[in-house]
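Undergrad: From the sequence below, what's the structure:
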Amino acid sequence: MSNSISDFCAQILKLNRGIRFAGIANNEGKLAGPAYRPGLVPLLTQKASEISVLQSLIRADTRRGLEKSSAGRCSPTPATRRERG
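TA: Okay, here's the model as predicted:
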């Protein structure tokens, strides 16, 4: 793990107190230099964080593929929930 990556992640945490975690991932979802806000219990284990990053990479790749197809550029749509019944 590079000190520059760890330092960069620590600097990200300083940008906003609402940021709990910062990390750099490679294209396989492996985290380098993850940083957690001191004094907080992480919501995910490092393994769960890597899985989450990998899922994000897959979604991003899917969006890029759709944008290149005839479907055109994707625009995010907020999700809404309906009441059951």
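Undergrad: From now on I want contacts and neighbour counts done on CA atoms only, so please keep to that.
TA: Fine.
Undergrad: Can you tell me the SS state at G33?
TA: Here G33 is recorded as strand under DSSP: H, G, I helix; E, B strand; the rest coil.
Undergrad: Touching, it and I12? I think so.
TA: No: if you go by CA atoms under 8 Å, G33 and I12 don't touch, sitting 11.8 Å apart.
Undergrad: what's the distance between S6 and L66?
TA: In this view, S6 and L66 are 34 Å apart by CA to CA, to the nearest Å.
Undergrad: run this one through as well so I can compare:
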Amino acid sequence: MDSKFGFKNSSETTSLECNEILSLDNSIRFVAMCSKEGKMLNVKYREDITPLLNDKELLYSIIKSVERINVRKESEEKLGPAIYSVTAYANVKRVTIPVNGGGVFFVSFEGNGNEFTILKKILGQINQPKSNQIYS
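TA: This is a model prediction of the structure:
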């Protein structure tokens, strides 16, 4: 067992971690974990959810998000490490969260979910870069 949100590890560990994040708020639709290279480690959906993207679309979306995270790294020397990125769509909101071990969390939640309340819960659980304070 390798993780507690640092990754590299087994699918059993990432499954437990996805479940832990999924249980933090009722508006969370799904949690995905992937490596810094974009390799999918685990995906968990809330039981009553029908995915909006098929597997191929989800993988493509995650790979593109990982690419954007890697582009942001170019500014980290001056701006500090990225803490999270939120994208609000008409139907859902999605948060991308890099973690210390080099992995990435993707969390999607209902469009009416309060992203700052949910982010506080998630960031309270995740091993993140220093200076990960959220103010609301």
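Undergrad: Trace L53 of structure 2 over to structure 1, please.
TA: In structure 1, the residue matched to L53 of structure 2 (TM-score structural alignment) is L44.
Undergrad: Who are the contact partners of that match?
TA: L44 of structure 1 makes no contacts at all, as judged by CA atoms under 8 Å, 6 or more residues apart in numbering.
Undergrad: With neighbour numbers in mind, choose between S6 and L66 of structure 1.
TA: S6 (18 against 14; other CA atoms under 10 Å).
Undergrad: Matching that one against structure 2, which residue comes up?
TA: In structure 2, S6 of structure 1 lands on S15 (TM-score structural alignment).
Undergrad: what's around the closest residue to its match other than its chain neighbours, how many residues?
TA: Excluding its sequence neighbours, the residue lying closest to S15 of structure 2 (CA to CA, 6 or more residues apart in numbering) is N42, at 6.2 Å. N42 of structure 2: 20 surrounding residues under other CA under 10 Å.
Undergrad: So N42 of structure 2 sits against T13, correct?
TA: No: the pair N42 of structure 2 / T13 is not scored as a contact, 9.5 Å apart, by CA under 8 Å.
Undergrad: returning to that earlier point: secondary structure class for the match of L53 of structure 2?
TA: Criterion first, three-state DSSP; result for L44 of structure 1: coil.
Undergrad: helices or strands up against the helix or strand in which K47 of structure 1 is found?
TA: Element membership for K47 of structure 1, per DSSP states H and E: helix 46-68. Of the remaining helices and strands, none touches helix 46-68 of structure 1 by 3 or more CA pairs under 8 Å, 6 or more residues apart in numbering; DSSP states H and E.
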